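Visitor: just coords:
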């Protein structure tokens, strides 16, 4: 009995140890962040275009801090920027007090900062506080200097990039290339710090400022449309990428129902007319494709809609040839998501495209893919716009209609940038433009409207004129040959007429 009694506690030891290990693990899980907002990009998305998710010159936050490929000069510049930001006056006591207040405030944010990251942060409290203080001061000083330079040049952002004032030993802030690289890096999903860190530091350093951190940040990034940036914005942002998401892609406005009722199967007559005219339309499109092939342009689309459920069934050129008018809103519309279809016209607000637009879109989409609480607005917008632009001619058409406003980027570069933007992206159920898509697709399949027939005939007439020009008037000699042949035809006709109807003896 004694022997067995001694063995029973020993037998319990492994079980007790296992239970305790399980409890300890559960405690770690309970303490883990549940409202994280800064994620690492999934490998499937990263493999599509890795450069779009990796910083080029500067690391922000803990994820890329030890990246050896980043520019060493920027690491040194961070410390200079922090010194410049904290030394607001020549009074050493005030500067030291500013440093004390900022460091204390950041140090106390440790728990909140860690909850913002989806990955476990391996740095201790002191190291993480250093990262937040250093990166936060660097970002604020960069935003403030950029804003002041733009004000001196009366809002001319391109010239401001060349006159950003700073210490002569900080060439980064005077380099146009470096500013563009910083704009790219600060909009990356993995290269973020909590927005609350920036607000906390800014309120200490600039307690009487009349412009908010959010406004300074939006002023620094390249604009995506002509939306006005107010001096004061709310502070309900998780980080800089979330700020871009909420400012340019707010919650979608419910689509207004189309003013036109589109009957589809009212009668056999309408069915026959629809099939006949639609077949004619497709022949015109096919013929257009063949003419583009002969002129050296690719007749193959860059990509289909990307998903059977999302996007239009027709690209921009096909929509126009099917009787849909493409235009920007009659009144200035600052919401990119206000895409509407009414009375045969598709209204799309202007989108400004530059060399960093593709990277920003990819990171916004990755943010939506990871964040269940985020709306699906950017992903929906990307699907819709990608379905419109499948040929270089689509890009030119939208550019003529001022729907796309390219800045230092051509149609082929646009197609290359956005060709894979939706690869490995999971299409959720909440497509923001389902109503508009259905209205446009149904309108294109029905030929029962006088307005549509007029547009179709006008487009076809203009197309025939273009084909005639491309065939007979592409050079001076072809024009002379055509005129000579036409004159010969007239003279021959006159000779034949007078030979038949001339005076008879």
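Guide: Structure received. Nothing here was measured: the structure is a model prediction, and the numbers come from that model.
Visitor: contacts and neighbour counts: CA atoms only from here.
Guide: Fine.
Visitor: where do the strands sit along the stretch 351-500 of the chain?
Guide: In the stretch 351-500 of the chain, the strands defined using DSSP state E, counting those that start in this stretch lie at 351-353, 404-406.
Visitor: could you export those strands as JSON lines, including mean neighbour count and distance to residue 438?
Guide: Formatted as JSON lines, the strands of the stretch 351-500 of the chain follow (neighbours: other C-alpha atoms under 10 Å; distance: least, C-alpha to C-alpha, whole Å):
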{"stretch": "strand 351-353", "mean neighbour count": "19", "distance to residue 438": "23"}
{"stretch": "strand 404-406", "mean neighbour count": "19", "distance to residue 438": "23"}
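Visitor: residue 399 versus the residue lying closest to residue 405 once chain neighbours are set aside, what's the distance?
Guide: In space, and not counting its chain neighbours, residue 405 is closest to residue 352: 4.7 Å by C-alpha to C-alpha, 6 or more residues apart in numbering. Relative to residue 399, residue 352 is positioned 10 Å away (C-alpha to C-alpha, to the nearest Å).
Visitor: overlap in contacts, these two.
Guide: Jointly contacting residue 352 and residue 399 under the rule C-alpha atoms under 8 Å, 6 or more residues apart in numbering are 405-406.
Visitor: before we move on, the earlier item: and of the strands of the stretch 351-500 of the chain, who's closest to residue 270?
Guide: Distance to residue 270, taken as C-alpha to C-alpha, is lowest for strand 404-406 among the strands of the stretch 351-500 of the chain, at 36.1 Å.
Visitor: measure how far the closest one is from the centre of its chain, please.
Guide: 12 Å (C-alpha atoms, centre = their mean, to the nearest Å).
Visitor: now for that strand, which elements pack on it?
Guide: When contacts are defined as 3 or more C-alpha pairs under 8 Å, 6 or more residues apart in numbering; DSSP states H and E, strand 404-406 sits against strand 351-353, helix 392-400.
Visitor: possible to save the ones you listed as TSV with distance to residue 418?
Guide: Below are these laid out as TSV (distance: least, C-alpha to C-alpha, whole Å):
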stretch	distance to residue 418
strand 351-353	11
helix 392-400	12
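Visitor: dropping in the other structure now:
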């Protein structure tokens, strides 16, 4: 009997089906349950593949999803600096904040879709504290400009732009209740919403009036206990209205076709910009489509993509997704965008009309929106139905003839629900993960004290920001020789290393200097030289000093041979034009520099019979010195890129209108051909400074000559990159200049007009490559609307184009008074017409 029982027991243990059931149950028990607080998600892979850069942080990690990635680690010490500033501002101990964050840890963890990330409770709480305070301090510095006077982020515009980009990413968020809790520890008569609205103002795609209405509308809803999950959720809430304010039908029928803007406009439909409290509100009534104005700029794609991703992960109603799909359905070509811009519905700050149409045509790619979730189906169906009516077609014919008459004879006037709030209850931790909070506070204080500034005051040599470099990486990389540490040791530059050592030896013999002498001089300046670079130099002291010495001696000997002559025929580099051109290209690159004080220190060891290092440098780069600036002792430069920038910026005081800098709300400047059509005259200015652009006598636009050849793109790109990385916003002279020229010369016809008037000398061949080049050079560079160098000039040009009389005069002069025989014919016709009128009036008077 016992034997039988034992055999039964063995059979049960070996039953695979029972074992499978037990295994599955164990897995189900371990499966994390999705919390009702979950609101921060990873972007679905299908969406990410369409445009990965729009969802990936550039410079700073917020939250756990991108924490620890190598390219984001440089900002960690800067976040600790912000933490230190915040503690000084609040005059509160670090231990108090650790106690506060400790109570939030479990609830905050449940806000993330991936709750099993590799962070202990203590590490997660530390991340919340550091990242949360970084955001609050960032908002405070943005709201109070006096706080960010010497701040590394706000003093370098490219960094400020990249941080702002990272703040609107769905994967780069912390829960909003954390920000609110930290903000409430600050004393002051200001609201966190005021700080957020000001900081994110450049991102929200609306104009000033609409932004103000959105802000007021949101405040009313916020006071009604509306739930805010995180900053992306808040930005979405800014763009929509509650359900009761926005009656929309959905699920009425499948939309098969929606006419485009140009089709509707040709059929007599009118488009009007409506002032409403919602970006996505669209009304259609009696052939009139009212839409809220939208500003399309560099942020638009990233803004909409992350809101769409958030809706697909979290929201039941997909208002932003529906809006983007509707805009894609009515915008098909650049002509559609042009019509909407003339009707003041779209304000284009992106560039070409085609860029805007391409943007809306690709935004909703791979998004999944069910027919029942599309909110504009009734509007689309009515548009399609009314467009097909015979009466509308008849009206379209009349409208077409009216347009022809207006264009050819009478001028060309322009036509113008979130989830229910969850109760905020604190959950007790099952155990205390902070056995000694004072110890943790001490450790964090030590980290703050050890942290270094993001960049030293001596910093002047930078890697080109990735967003700028990706447009044309070759323009920033050396072709032949590596100078400085950024490209040191790469195989492609090994061939020139022997030549550099030969040049270095030749200079030491020429100057009768010993290696020990020069090495000692370099060692004294090693720390200052390291601080000149924007990132830590991972070279030993010996290697770094040797690199500086060899590179400096190579450059000095090159300059001496080039300027003083004597060995040009025997020197391979100077004798072969291709090599010399490549070397000249490499010496102007921002990433390929050594500090100028290193060159001066080594050069000053030589006999005093030589010219000064500054004079020698001016002589070598004399081809760039169009303004004939002189090497005065007070003329300070940081490196060669800095020198070339100073060659091209203002020598004398700028025209008065260029100092009247004020915020530019409208960057939609008229193109050169549009200005020409209104009678503006283009003239080459005799000034050698690119910046000297004037609108003389309110009619004549005088622009200095710009010579565009094969090397111009690399030159202007590196000068602009240096401005973007190093200079204050008010000193973005070349960035503002090239943006202004790009706005005037958007098309090949505009470039052709500049070439005919001698303003542009085109060595590239056709004019289309020039317009494309100007457009590419301006891609991803930052322009400050409040400090734009040509703001006064832009307002003058826009005002000039808006005066109808200027267009009428230009038309009369072009069509009727261009040639003598046309002038005589026109006068004869006018006289004949007057005589006929007088005869008619006389006949009527006689009959009476």
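Guide: All right, it came through fine. Bear in mind the structure is a predicted one, so any value in this text is a computation, not a measurement.
Visitor: tm score of chain vs chain?
Guide: Once superposed, the chains reach a TM-score of 0.67 (TM-score structural alignment, normalised by the length of the first structure), with 379 aligned residues with a C-alpha RMSD of 3.3 Å.
Visitor: nearest to residue 202 of the first structure, of the helices and strands packed on strand 404-406 of the first structure?
Guide: The minimum distance between residue 202 of the first structure and those falls on strand 351-353, with 29.9 Å, by C-alpha to C-alpha.
Visitor: residues contacting that closest one, please?
Guide: Residues from elsewhere that reach strand 351-353 of the first structure (C-alpha under 8 Å, 6+ apart): 223-226, 336, 403-407, 409.
Visitor: likewise stretch 49-65 of the first structure?
Guide: Residues outside stretch 49-65 of the first structure that contact it (C-alpha under 8 Å, 6+ apart): 41, 46, 67, 69-71, 74-75, 121, 128, 131-132, 135, 178, 181-182, 184-186, 188-193, 358-360, 362-363.
Visitor: what sits against whichever residue in the first structure pairs up with residue 603 of the second structure?
Guide: Mapped onto the first structure by TM-score structural alignment, residue 603 of the second structure lines up with residue 202. When contacts are counted by C-alpha under 8 Å, 6+ apart, residue 202 of the first structure touches 140, 213.
Visitor: residue 202 of the first structure should be in a strand, yeah?
Guide: No: counting by DSSP: H, G, I helix; E, B strand; the rest coil, residue 202 of the first structure falls outside a strand, being helix.
Visitor: mean deviation (superposed) between stretch 134-144 of the first structure and the second structure, please.
Guide: After superposition onto the second structure, stretch 134-144 of the first structure lies on average 1.5 Å away from the residues it aligns with, using mean C-alpha distance after the TM-score superposition for the first structure.
Visitor: could you measure from the aligned partner of residue 800 of the second structure in the first structure over to residue 453 of the first structure?
Guide: Alignment note: residue 800 of the second structure maps to residue 443 in the first structure; criterion TM-score structural alignment. Computed with C-alpha to C-alpha, the distance linking residue 443 of the first structure and residue 453 of the first structure is 12 Å.
Visitor: more crowded one of the two?
Guide: Counted by other C-alpha atoms under 10 Å, residue 443 of the first structure and residue 453 do not tie: residue 443 has more neighbours, with 25 against 15.
Visitor: separation between the more buried one and residue 123 of the first structure?
Guide: Per C-alpha to C-alpha, residue 443 of the first structure is found 58 Å from residue 123 of the first structure.
Visitor: go on, residue 65 of the first structure?
Guide: Noted for residue 65 of the first structure: a distance of 11 Å to residue 123 of the first structure, by C-alpha to C-alpha.
Visitor: ok, now residue 64 of the first structure?
Guide: Remark: distance between residue 64 of the first structure and residue 123 of the first structure (C-alpha to C-alpha) = 13 Å.
Visitor: between those two, point out the one with more neighbours.
Guide: The neighbour comparison of residue 64 of the first structure against residue 123 (other C-alpha under 10 Å) goes to residue 64, with 16 against 11.
Visitor: secondary structure element holding the aligned residue in the second structure for that one?
Guide: By TM-score structural alignment, residue 64 of the first structure lines up with residue 487 in the second structure. Counting by DSSP states H and E, no helix or strand carries residue 487 of the second structure.
Visitor: gap between residue 755 of the second structure and residue 768 of the second structure?
Guide: 12 Å.
Visitor: and what of residue 122 of the second structure?
Guide: According to C-alpha to C-alpha, residue 122 of the second structure and residue 768 of the second structure sit 59 Å apart.
Visitor: please apply the same query to residue 775 of the second structure.
Guide: Distance, residue 775 of the second structure to residue 768 of the second structure, using C-alpha to C-alpha: 11 Å.
Visitor: between those two, which has more neighbouring residues?
Guide: Set side by side, residue 775 of the second structure and residue 768 show more neighbours around residue 775, with 20 against 16, by other C-alpha under 10 Å.
Visitor: map the more buried one across to the first structure for me.
Guide: Superposed on the first structure with TM-score structural alignment, residue 775 of the second structure falls opposite residue 419.
Visitor: helix, strand or coil: sort out residue 326 of the first structure for me.
Guide: Recorded secondary structure, residue 326 of the first structure: strand (three-state DSSP).
Visitor: moving C-terminal from the top helix by length along the first structure, which element do we reach first?
Guide: When the first structure is parsed with DSSP state H, its longest helix is helix 2-31. Proceeding N to C from helix 2-31 of the first structure, the next assigned helix or strand is helix 43-48, under DSSP H and E.
Visitor: how deep is residue 86 of the second structure tucked in, by neighbour count?
Guide: Counted with other C-alpha under 10 Å, the neighbours of residue 86 of the second structure add up to 19.
Visitor: quick one: distance of whatever helix or strand it lives in to the chain centre.
Guide: Assigned by DSSP H and E, residue 86 of the second structure belongs to helix 76-90. In this view, helix 76-90 of the second structure has its centroid 26 Å away from the chain centroid, taken as C-alpha atoms, centre = their mean.
Visitor: in the first structure, which residue range corresponds to that helix?
Guide: Under TM-score structural alignment, there is no match for helix 76-90 of the second structure anywhere in the first structure.
Visitor: which helix or strand contains residue 18 of the second structure?
Guide: Assigned by DSSP H and E, residue 18 of the second structure belongs to helix 16-30.
Visitor: what range does that helix cover in the first structure?
Guide: Going by TM-score structural alignment: helix 16-30 of the second structure matches no residues.
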